[in-house]
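1. this one's structure only:
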């Protein structure tokens, strides 16, 4: 009798957890935060891969800092789709996705024409869809440890909401080794 009650209790807890994860991942999302006034927006984002740090500046003054997670094999520059590397170089934010599979996302203009030409010469796909984003939807109460993305730059959801407000399309992004 006790065993049956424990099994029912465990099944109930499991069912509630499954419903929570499904709701968190696929349920209605809050609207994205509004952009900050132009005078508060950043004009440069610096990502330092080896330090796992991002900083954003306005008129040369740091106004935002965050610890970051990178691709699952972050050493070196991105060469091809699936290599787990985060690209290095100078990019710009070229799109904003409030309906991302991750909590908000800011797209980078990778690959550049030279990346495409290099990859084509080697007969490989340079990859793409590199974003700065929050945590995976469905895990909104967690911040995943370590480097876990496919090549993107990840921050906590709260940090992503701040960056979302501060970084308009066209913001330069420098990614250093």
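-> Happy to help now that I have it. The structure displayed is predicted, hence computed values, not measured ones. Numbers count the residues shown, from 1 in each chain.

2. C-alpha from now on. contacts and neighbour counts both.
-> OK.

3. just checking, residue 55 touches residue 66?
-> Yes: under the criterion of Cα atoms under 8 Å, residue 55 makes contact with residue 66 at 6.6 Å.

4. mind giving me the packing neighbours of the longest strand along the chain?
-> Counting by DSSP state E, the longest strand found in the chain is strand 89-97. Other helices and strands packing on strand 89-97, by 3 or more Cα pairs under 8 Å, 6 or more residues apart in numbering; DSSP states H and E, are strand 105-108, strand 172-176.

5. take those and write them to TSV, including mean neighbour count and distance to residue 124.
-> Output for the helices and strands packed on strand 89-97, formatted as TSV (neighbours: other Cα atoms under 10 Å; distance: least, Cα to Cα, whole Å):
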stretch	mean neighbour count	distance to residue 124
strand 105-108	24	20
strand 172-176	19	23
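
6. alright, now check it against this:
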């Protein structure tokens, strides 16, 4: 009886381990199938331009002048006027390009804007100041609820930046209007 019970207990432990491994594999499979990745694919029309209207707090993704998607946005904490200097809390105004992407952004995902351009650098240099840089379109992983809260970036929700990251390619022009 003692030997049989000992073998049965070993068999039960073995079955528990197998069940645990199978359960963990199923959880991993379900997570993979649920689309848990922040990297999406996009097979629609090419985004040929991004337009930002700061006053309306809207950003538009365009294909040859036709709006594909539009988004509510948050801007720099001092939204009026174009960015002139590092730390001024303003979002730039003018023509720029999408020039880089950051898959490891503190704000979920981000795509870079080519600020400062030559005019921005010259203006800041004439004033003896730095124009700043690192201006991005990014997510809002931190859950900020204020209307305008960035240091000059353009913020959307995390779900929206996943779509934008897939749709907008490096080299795409971005026009930021007052």
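-> Arrived safely. Bear in mind the structure is a predicted one, so any value in this text is a computation, not a measurement.

7. any idea what the TM-score is?
-> Remark: TM-score between the superposed chains equals 0.76 [TM-score structural alignment, normalised by the length of structure 1]; 143 aligned residues with a Cα RMSD of 1.5 Å.

8. thinking again about what came up before, now the helices and strands packed on strand 89-97 of structure 1 as a markdown table including distance to residue 13 of structure 1?
-> As requested, these are arranged in a markdown table below (distance: least, Cα to Cα, whole Å):
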| stretch | distance to residue 13 of structure 1 |
| --- | --- |
| strand 105-108 | 32 |
| strand 172-176 | 44 |
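
9. buried residues in stretch 60-74 of structure 1?
-> Neighbour-count burial for stretch 60-74 of structure 1, counted by 16 or more other Cα atoms under 10 Å, picks out 64-74.

10. who touches that stretch?
-> 42, 49, 52-57, 83-86, 145-155, 159, 163 (Cα atoms under 8 Å, 6 or more residues apart in numbering).

11. give me the most central residue, structure 2.
-> With distances taken as Cα atoms, centre = their mean, structure 2 has residue 109 as the residue nearest its mean C-alpha position (3.0 Å).

12. contacts only, for it.
-> 101-103, 138-139, 158, 161-162, 165.

13. what is the nearest of those residues to residue 40 of structure 2?
-> residue 162 (6.4 Å; Cα to Cα).

14. give me the number of neighbouring residues for the closest one.
-> Neighbourhood size, residue 162 of structure 2 [other Cα atoms under 10 Å]: 21.

15. now residue 88 of structure 1
-> 18.

16. can you pull the contacts of the equivalent of it over in structure 2?
-> Using TM-score structural alignment as the criterion, residue 88 of structure 1 maps onto residue 93 of structure 2. Contact partners of residue 93 of structure 2, counting by Cα under 8 Å, 6+ apart, are 81-83, 175-178.

17. surely residue 85 of structure 1 and residue 126 touch.
-> No: taking contacts as Cα under 8 Å, residue 85 of structure 1 lies outside contact range of residue 126: 11.0 Å.

18. need the overlap of contacts for those two.
-> 78-79.

19. helices along structure 1, start to end?
-> With DSSP state H applied, structure 1 shows helices at 2-26, 113-122, 157-166, listed in chain order.

20. now the longest one: how far from the chain's centre is it?
-> Averaging C-alpha positions (Cα atoms, centre = their mean, to the nearest Å) puts helix 2-26 of structure 1 30 Å from its chain's average.

21. same question, stretch 122-138 of structure 1
-> With Cα atoms, centre = their mean, you get 9 Å for stretch 122-138 of structure 1.

22. identify the residues contacting that stretch?
-> Stretch 122-138 of structure 1 is contacted from outside by 21-26, 78-82, 86, 101-111, 115-116, 119, 142-144, 151-157, 159-160, using Cα under 8 Å, 6+ apart.

23. quick check: PyMOL command selecting the buried ones in the residues you listed.
-> With 16+ other Cα under 10 Å as the criterion, this PyMOL line picks the buried residues out of the contacts of stretch 122-138 of structure 1:
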select buried, resi 21+24+25+78+79+80+81+82+86+101+102+103+104+105+106+107+108+109+110+111+115+116+119+144+151+152+153+154+155+156+157+159+160
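
24. among the contacts of residue 109 of structure 2, which two are most distant?
-> Taking Cα to Cα as the measure, those have their most distant pair in 101 and 158, spaced 14.7 Å apart.

25. output the longest helix belonging to structure 2.
-> helix 2-33.

26. from residue 58 of structure 2, how far out is the equivalent of residue 74 of structure 1 over in structure 2?
-> By TM-score structural alignment, residue 74 of structure 1 lines up with residue 79 in structure 2. With the distance defined as Cα to Cα, to the nearest Å, residue 79 of structure 2 ends up 13 Å from residue 58 of structure 2.

27. structure 2: which residue goes with residue 63 of structure 1?
-> Using TM-score structural alignment, residue 63 of structure 1 pairs with residue 68 in structure 2.

28. any idea how far that match is from residue 85 of structure 2?
-> Relative to residue 85 of structure 2, and taking Cα to Cα, residue 68 of structure 2 is found at 33 Å.

29. ditto for residue 65 of structure 2
-> 32 Å.
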